[in-house]
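Asker: Structure of the sequence below:
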Amino acid sequence: MTTMNLRKTVTLVDEIHTEGGQAVSPVARTAVVAAVIDNPWAGQGFVADLAPGIDAIAPQLGALLAPLVVKALGSPVEAYGKGAVVGLDGEVEHGSALIHTLKFGDHFREAASATTLLPAVEKRAAAGTVFDIPLKHITDATVRSHHQSVEVRIPDAPRADEIVIALAAAAQGRPQARLAPLKSEQ
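Answerer: Here you go, the predicted model:
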């Protein structure tokens, strides 16, 4: 049986107090929680059937990260997203396998009272790479004010045989958002 080997979690919280020279009220808050785990498929060559690893690890990751990111945000979630960065000895598909399943994402949807699909980023990269997690509104992906991204970097991860899995949440849309609603152009 495949098990999840967790090396560490990282929590990032960003608060924007001023944007465009104007005070932001309430303060715009975004949180990210990332887990750095051993890649369960690293060193095995091409693995055709990823399902056993998905079944074993994705639910554990979702159950671990969803409550942590909601707690770190400290406010109701209005926008959310997810990401996976696979170390150089893995495949992008390894990260995708863990985050593109309801066994992972439903934990966050439930914790955030959300109904939309989680936007995602996935890539293969060396430790310390920067990745941007896209965020969308939790119940309506067409709400323009909530289209944003949060930048993440973990200096020592992923190692070549690791995967970084992250969830991001925002308590609001972009600071000082003022684009017209999508419906105004239809």
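Asker: Please make it C-alpha for all contacts and neighbour counts, starting now.
Answerer: Noted.
Asker: Does the residue positioned nearest the centre of the chain lie in a helix or a strand, and which?
Answerer: For the chain, the residue nearest the mean C-alpha position is K82 (2.2 Å; C-alpha atoms, centre = their mean). Using DSSP states H and E, K82 sits within strand 79-86.
Asker: Check which residues of stretch 111-118 are buried.
Answerer: 111-112, 114, 117-118 (16 or more other C-alpha atoms under 10 Å).
Asker: circling back to that earlier point, next, report how far the strand holding K82 is displaced from the centre of its chain.
Answerer: Relative to its chain's centre, strand 79-86 lies at 2 Å (C-alpha atoms, centre = their mean, to the nearest Å).
Asker: this one as well, want them side by side:
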Amino acid sequence: MPEVKVRKKLLITEEVFHEGGPVAATPRKRGAIIAVIENPFAGRYEPEIAGFMDDLTPLGVALAGELLKALGGDAKAIDGYGKGAIVGANGELEHGALWHVPGGYAMREILGDAKAIVPSTKKVGGPGTKLDVPVTHVNASYVRSHFDAMEVGVPDGPKANEIALVLVMSCGPRIHARVGGLAAKDIKGEDGLR
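Answerer: A predicted model of the protein is given here:
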């Protein structure tokens, strides 16, 4: 498989203090890291692409480590995650799907004991395309207080022959979460759902 060629990386962090209600005692942190890489399959149909996931694995682990560090470095503080990809116009949606395993397993490896599947999204688009990356609780996908999304994008990418690979992590529930459902304190941790 081809070598992974990174053109640039972006790191975005934010702290949410309130959403119109009272200021939270502890602000919610969210962060995203994006790597814009050359798409080795752009402009042609390639029947065998799955091997490129192995090549992306070291990048996934490195990005997950950088994002964790940007959010304070404590894996136990991260309780939400998601991933995504924006494929440039000369690529196909399946090229974004190559990020499922290397991006998801990288975050689960870095965080240690995460049990829930990492939610994902992908699309084809040009420079400046925005992507709403879904976020759920790292150990139980049914925890409503952690249902979220983080909008990300790259001002000058992805170019037609690139892919923007995205990881998102969060610390804490949505500010003012109050719609019921399974609470984080009640997670059983048996199946990644509840």
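Asker: picking that back up, just name the closest of the buried residues of stretch 111-118 of the first structure to V13 of the first structure, please.
Answerer: Among those, A112 lies closest to V13 of the first structure (C-alpha to C-alpha), at 17.0 Å.
Asker: quick one: secondary structure of the closest residue to that closest one other than its chain neighbours?
Answerer: Excluding its sequence neighbours, the residue lying closest to A112 of the first structure (C-alpha to C-alpha, 6 or more residues apart in numbering) is V77, at 5.6 Å. Here V77 of the first structure is coil, with the state taken from DSSP: H, G, I helix; E, B strand; the rest coil.
Asker: Can you find the partner of V77 of the first structure in the second structure?
Answerer: For V77 of the first structure, the aligned position in the second structure is I78, judged by TM-score structural alignment.
Asker: Tell me who's in contact with its match.
Answerer: 68, 111, 138, 169-172 (C-alpha atoms under 8 Å, 6 or more residues apart in numbering).
Asker: In contact with the residue nearest to the centre of the first structure, which residues are there?
Answerer: Contacts for K82 of the first structure (C-alpha under 8 Å, 6+ apart) come out as 99, 118-121, 133-134, 165-168.
Asker: try T136 of the second structure
Answerer: 80-82, 118-119, 142-143, 146-148.
Asker: out of those, who has the most neighbours?
Answerer: The most crowded member of the contacts of T136 of the second structure, judged by other C-alpha atoms under 10 Å, is Y81 (34 neighbours).
Asker: wait, doesn't that one sit right on H137?
Answerer: Yes - using C-alpha atoms under 8 Å, Y81 of the second structure makes contact with H137 at a distance of 6.6 Å.
Asker: any common contacting residues for these two?
Answerer: Common neighbours of Y81 of the second structure and H137 (C-alpha under 8 Å, 6+ apart) do not exist.
Asker: Next one: the residue nearest to the centre of the first structure from L182 of the first structure, what distance?
Answerer: 24 Å (C-alpha to C-alpha, to the nearest Å).
Asker: same thing with K71 of the first structure?
Answerer: For K71 of the first structure, the distance to L182 of the first structure - C-alpha to C-alpha - is 31 Å.
Asker: With S149 of the first structure instead?
Answerer: In terms of C-alpha to C-alpha, S149 of the first structure sits 19 Å off from L182 of the first structure.
Asker: what about those two, which has more around it?
Answerer: S149 (20 against 10).
Asker: Work out for me the element that one sits within.
Answerer: Judged by DSSP H and E, S149 of the first structure forms part of strand 148-153.
Asker: Now do that strand and strand 79-86, the angle between them.
Answerer: Here the directions of strand 148-153 of the first structure and strand 79-86 differ by 30 degrees (axes from the mean of the first three to the mean of the last three C-alpha atoms, to 10 degrees).
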